[in-house]
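> Provided below are the primary sequence and the corresponding predicted coordinates.
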Amino acid sequence: MLTILEFTKNNVIATKAQENLTEADIQKIHPLIHNIVNRGQKVRWYFEMENFSGWKFNAFWKDLKMDMSHADDYEKIAMVGDKKWQDWITQFMKPFTNAEIRYFDSEQKEEAKEWINQ
């Protein structure tokens, strides 16, 4: 499940991912990305993971295609989690975008929020 967090504004998209992401979850983000890009801005994405176990295959494929089609539209991505594999996903994403991507442990949520807004 993907929840849009309250500090989503301007060119910042803030989300919390829990359990598995589905294709419907990915569809929630697409209009937000387009609104930012259509205003001539770059996307900054705060992606918090809590009890997150990954993507269902079709959602993963849709997410990867969306990321590839918007590779130049991201400025920063803050990945916040508490598992080693989540840090690995952060590293895996780097070749697919020109964005600056950083991983933050769950205890560093406030630091991640500050960084994404700078």
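Great, that's in hand.
> going forward, measure contacts and count neighbours with C-alpha atoms only.
OK.
> helix/strand/coil for the residue nearest to the spatial centre of the chain?
Geometric centre of the chain, nearest residue: residue 47, 4.1 Å, by Cα atoms, centre = their mean. In terms of secondary structure, residue 47 is strand; the call rests on DSSP: H, G, I helix; E, B strand; the rest coil.
> wait, what's in contact with it?
14, 15, 16, 17, 77, 78, 79, 80 (Cα atoms under 8 Å, 6 or more residues apart in numbering).
> need the contact list for the fifth one.
Looking back up the chat, that one is residue 77. By Cα under 8 Å, 6+ apart, the contact set of residue 77 is 44, 45, 46, 47, 99, 100, 101, 102, 116.
> then this one, side by side with the first:
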Amino acid sequence: MIELIEIASSKAIGLRISGKIEEKDIKLVIDAVNEKFKYEEKLAIYVELVEFGGISMKALIEDIKFAFPNLKKFTKKAVVSDKSWHETLTEISDKLFPFIELKHFGIEEKEKALLWVMEK
């Protein structure tokens, strides 16, 4: 499940992931991102990863269909979690997508992560 988190910046979108991601979750995010794109050319992403229970095939397809044509519209992504393997995955993703700055933050660093995504 994905919940939207209110971010005090028009240049960022906030998400909280807990459990399995379904197609309706991806559509919620796409709608929110498209709304922000009406006013901003580029966005940063803040993600609180509470628990990742996987992603359905339909959700993955929707995510890929939206993400790839829009990848260069995202400037940075902060991932906040308490799992060390999330940090490793963030480091790998940072290398795969060099035009998006990715950083992992521990749970105790939520405020630091929020400030980081709202920086220019």
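Received, thanks. Small disclaimer: the values here were computed from a predicted structure and weren't measured.
> among the contacts of residue 77 of the first structure, name the buried ones.
44, 45, 46, 47, 99, 101, 102, 116 (16 or more other Cα atoms under 10 Å).
> looking at it, the third one is touching residue 116, isn't it?
Translated: residue 46 of the first structure. Yes: using Cα atoms under 8 Å, residue 46 of the first structure is in contact with residue 116, at 6.7 Å.
> where do the contact lists of the two overlap?
12, 77, 78.
> can you redo the residues you listed as CSV with distance to residue 93 of the first structure and secondary structure?
CSV is the format used below for those (distance: Cα to Cα, whole Å; DSSP: H, G, I helix; E, B strand; the rest coil):
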residue, distance to residue 93 of the first structure, secondary structure
12, 19, strand
77, 10, strand
78, 12, strand
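> if I look at the residue lying closest to residue 50 of the second structure once chain neighbours are set aside, how far off is residue 27 of the second structure?
Nearest residue to residue 50 of the second structure, sequence neighbours excluded (Cα to Cα, 6 or more residues apart in numbering): residue 18, at 5.1 Å. Plainly put, residue 18 of the second structure is 16 Å away from residue 27 of the second structure if you go by Cα to Cα, to the nearest Å.
> what does the residue nearest to residue 50 of the second structure align to in the first structure?
The alignment partner of residue 18 of the second structure in the first structure, by TM-score structural alignment, is residue 18.
> what sits against that match?
With contact set as Cα under 8 Å, 6+ apart, residue 18 of the first structure has these partners: 1, 2, 49, 50, 51, 52, 53.
> which one of these is nearest residue 37 of the first structure?
Taking Cα to Cα as the measure, residue 37 of the first structure lies nearest residue 2 of these, at 21.0 Å.
> what's near enough to touch the aligned partner of residue 42 of the first structure in the second structure?
Correspondence of residue 42 of the first structure to the second structure, assessed by TM-score structural alignment: residue 42. Neighbour list for residue 42 of the second structure: 11, 72, 73, 74, 75 [criterion: Cα under 8 Å, 6+ apart].
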